[in-house]
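Asks: The following comprises the amino acid sequence and a computationally predicted model.
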Amino acid sequence: MRWTHGLVLLAVTGACSVDDSVAILPEPDRAGYCASGEQTRLVEDGATGREICGGRLASRVFTRALCSCGELVVSASSALDAFRGSLGPGSAGGAGASVGANGGVQLTSELRVSGSLQAGDPGLALGAALLSIQGELRDAGRLQGASSTVRVGGDAWVAGDIELQELTVEGVLSHPAERRLTVPQPPSRVRREPVGPFAPPCSCDTPEDVGAYVKNHVAAHHNADIGLAVDALADFSGDAALELPCGRFYLTRVHGAGSLLLRVTGRAALLVDGDVDVGGLDVQLDEGAELDLLVAGGVSARGPVRMGSPGFPSHLRVYVAGAFDLDAGDPWNTLPESSELAGNFYLPRANLDLSRRAELSGSVFAQRVAASAGLFIHYDLDVQGLGERCPD
């Protein structure tokens, strides 16, 4: 790729020893921050300097392959599977990619889920569809689709009426006695008992305050170590490139008509106190590198977007407080050609309306998700264990 009239910041990685205390920043000792080999640490409380390990934040947010605070709408053949990036494809073992929707689920095509599925009220509405769940099903409402088939590999709990052409439950179906069960051949093991209420599958009532995390780093950053001005990318012309070694870095905003190449060579955090608005975006992680990207505003791009490594999606965690628009002017529903997303995306206020086939390695947490041309997510189970790598 040719870069013209761009900003190029090449940072030299250094040995990084002592335990970093946020309270003493901003004369930060990046060497001390990085040498321990720990994950990124983010300032969780700006008043006291209390930190949280980035891995612990990720493991509590990205518990499912797909989480929707509202409804989930699928109207084209879609599938979610799982693997472990540290072990390679096909290494998920008995674990799978789970789906959660605090609202209902509407399905008019085939959806295959290698883990569990949980739907909130009003439940699942299926139209001539096939729903295959290898794990458990928890449904706070109805399960209806007179021409539809549902297959559950584990137990199932359904709080509302059931009306299907075919229902297979390998485990036990729990269903209230007062609710209708209309299936030509009911499952062999049905337990008539109260069902629910269930806790919402996605933590949407008290979302992570991404903007507050960013504000806590206005001074608590390592920019000086690599000669990075906080407004270095506030208005760039042409294409730009920024290299980040291990450390914590802060920018006021990222804005430019050209494309931005962000290369990460160590365990880094980049905190943006505004929007990321670019022509194109390429986030490259060197072997062993990791990035926590937190954006207090929204993210938009008009050209191809490539983020992370498909083999190791757990190494990229993206938290966005506002909209997530990867084809500005025509939201994410027309994801630009040649785009590739491999990471975990926390978008609690973004509505994702996907009218072009979308494939992602990692996970998505969004306000609402609608896929009309196919949605395929390959969930890296390693993200669930990131917290275990954090110090006590």
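Replies: Thanks, I have it. Owing to the predicted nature of the structure, the values given are computational and were not obtained by experimental measurement.
Asks: Only C-alpha atoms from now on, for both contacts and neighbour counts.
Replies: OK.
Asks: How about the contacts made by the residue nearest to P194 when sequence neighbours are not counted?
Replies: Spatial nearest neighbour of P194, chain neighbours left out: P176 (4.8 Å); criterion: C-alpha to C-alpha, 6 or more residues apart in numbering. Applying C-alpha atoms under 8 Å, 6 or more residues apart in numbering to P176 gives the contacts 158-160, 192-195.
Asks: swap in P310?
Replies: Residues in contact with P310 (C-alpha under 8 Å, 6+ apart) are 341-343, 361.
Asks: Below is an additional structure, to be compared with the one above:
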Amino acid sequence: MSSAFPSSCSAVSRRIVPLLWLAGSLWGGGCTVRDPVALLTSAPDGGPGPVSTPDSGPSTSEDPPDEHEAFCASTGPLMLVSDGVTDEKVCTGQLAERAFRHALCSCDRLAFSAALSTDAFRGSLGKYTPGGQGGGVATNGGLAANDTVKVGGELSAGGGDGIRLGRSLTVQGVLYSGGPLTGDVTAEVTGDAWVRGDVGLASLKVDGKLAVPEGRLMSGDVQATQVSREPVASLAPCACDAGSLLDVPGLIANHATRNHNAAIGLDPDSLRGFTGERSLELPCGRFYLSGIEGEGRLDLVVRERTALFVRDSIVIGERLSIEVVPPGELDLFIGADLTVAGAFALGSTDAPARTRVYVAGHGTLGISAGSVVAGNLYAPDATLNLSGNAEVFGSLFVRHLEASGTLAVHYDADVRELASACGSGK
């Protein structure tokens, strides 16, 4: 299935069309893939899906066609309209760098009954291989772990309750604890370690400096290149305060009219109240939907530079698949909650940095066993509930995390360098 047609194709190629019409055009028309077209279809046996055209559906675009063409001829991260006061543009690469600096960031304390591990790779350099250095873990609360913890990057727990361990700890970077570091276990830190409370482990090996305030106790076998008795400042490693949060609702509101819906004939209400199976393929551009609600299954496919703004919640009764095919990239902004009753498939495990999801809701996002999360999720006011053993490619920024099984996060470090290309966006 293609997401685009050349400018020499019929004008109807700019409309949302049934899948069978598209198939006939691809086989018989000889079109190449540059001129945008969106597809909104139902399952083969479910009857035609909701279809809108520029003549019959509401137009919400204030951007002229030449702006859309210029936008899609550019490269690099998307440029979005910022707040309504300044009307300045913000680059999605800059948003991503601010939001996804760690493999896991939690505003509340972290607690794990099963093993936690993180590592890192760069999707731009090849497929994931285990054990790459990077992929930090941070929380503004404390950390309590009953099983092994292996962090490929830094580990920061800002809460006064510090870090309490039930089994071994390995940190391939700097360790920071806002309170005691305790447990009848062994711990190894390849960087420096900063502990604001007592140190009480069976053994602690620090390749760099260990800093502990005067008056705090140190027990067990402690080895460090340097032990320093000095003040350790308070730290909140995750940007969870109101002044630091990204303005997801504001970005969505500014694109309710400033979008490219008219260029492809996309009705903002097309995916409200659907049943059965639906498929939406979006081309390059910025698109707006009032909400996504359905009792069935939804497949969203992106192959180019795309941003999708959803004013209200996304509520899917069965399965949600968001496929981002490199070199495509997606920034998805959701104004309320994201709720998926069944399996959730997100992004590409080969290039997780190309998929960024920003959720403004305060509810619980449950990800069932068997789901595939390969992208970056920013939901600083929401609870993420992971059922069973979970493997994430990308990163997580949430208010609260609940994990019933093991959690492995493979961080795509490319997400930290997206802002470097912002100068070429339009």
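Replies: In hand now; what should we look at? Keep in mind it's a predicted model, so treat the numbers as computed, not measured.
Asks: How alike are these chains, TM-score-wise?
Replies: Here the TM-score for the pair of chains, by TM-score structural alignment, normalised by the length of the first structure, is 0.89; 371 aligned residues with a C-alpha RMSD of 2.2 Å.
Asks: Dump the contacts of P310 of the first structure into TSV; add distance to H315 of the first structure as well.
Replies: TSV is the format used below for these (distance: C-alpha to C-alpha, whole Å):
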residue	distance to H315 of the first structure
L341	12
A342	9
G343	7
S361	11
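Asks: Would you mind measuring from the counterpart of the residue nearest to P194 of the first structure in the second structure to S74 of the second structure?
Replies: Alignment note (TM-score structural alignment): P176 of the first structure maps to P213 of the second structure. Separation of P213 of the second structure from S74 of the second structure (C-alpha to C-alpha, to the nearest Å) stands at 53 Å.
Asks: again with K150 of the second structure
Replies: 41 Å.
Asks: These two: which has the busier surroundings?
Replies: K150 (21 against 13; other C-alpha atoms under 10 Å).
Asks: G276 of the second structure: neighbour count?
Replies: So G276 of the second structure, with other C-alpha under 10 Å, has 17 neighbours.
Asks: tell me the secondary structure for the alignment partner in the first structure of it?
Replies: Aligning on TM-score structural alignment places G276 of the second structure opposite G238 in the first structure. Three-state call for G238 of the first structure (DSSP: H, G, I helix; E, B strand; the rest coil): coil.
Asks: number of nearby residues for the residue nearest to G238 of the first structure when sequence neighbours are not counted?
Replies: Nearest non-adjacent residue to G238 of the first structure, counting by C-alpha to C-alpha, 6+ apart: G258, 4.8 Å away. G258 of the first structure has 23 neighbouring residues, counting by other C-alpha under 10 Å.
Asks: Likewise for D207 of the second structure?
Replies: Neighbourhood size, D207 of the second structure [other C-alpha under 10 Å]: 18.
Asks: Now do the contacts for the residue nearest to it when sequence neighbours are not counted.
Replies: Excluding the flanking residues, the one nearest D207 of the second structure by C-alpha to C-alpha, 6+ apart is T190, at 4.9 Å. Going by C-alpha under 8 Å, 6+ apart, T190 of the second structure touches 171-174, 206-208.
Asks: Also V206 of the second structure?
Replies: With contact set as C-alpha under 8 Å, 6+ apart, V206 of the second structure has these partners: 188-193, 223-225.
Asks: For my notes, confirm it occurs in a helix.
Replies: No: assigned with three-state DSSP, V206 of the second structure falls outside any helix and is strand.
Asks: R189 of the first structure contacts T168, doesn't it?
Replies: No: with contact defined as C-alpha atoms under 8 Å, R189 of the first structure does not count as touching T168 (10.1 Å).
Asks: Have a look at the two and say which one is more surrounded.
Replies: T168 (18 against 13).
Asks: The residue nearest to D207 of the second structure maps to what in the first structure?
Replies: T190 of the second structure maps onto G153 in the first structure, by TM-score structural alignment.
Asks: Distance of that match relative to A125 of the first structure?
Replies: Distance, G153 of the first structure to A125 of the first structure, using C-alpha to C-alpha: 20 Å.
Asks: Nothing else from me, thank you.
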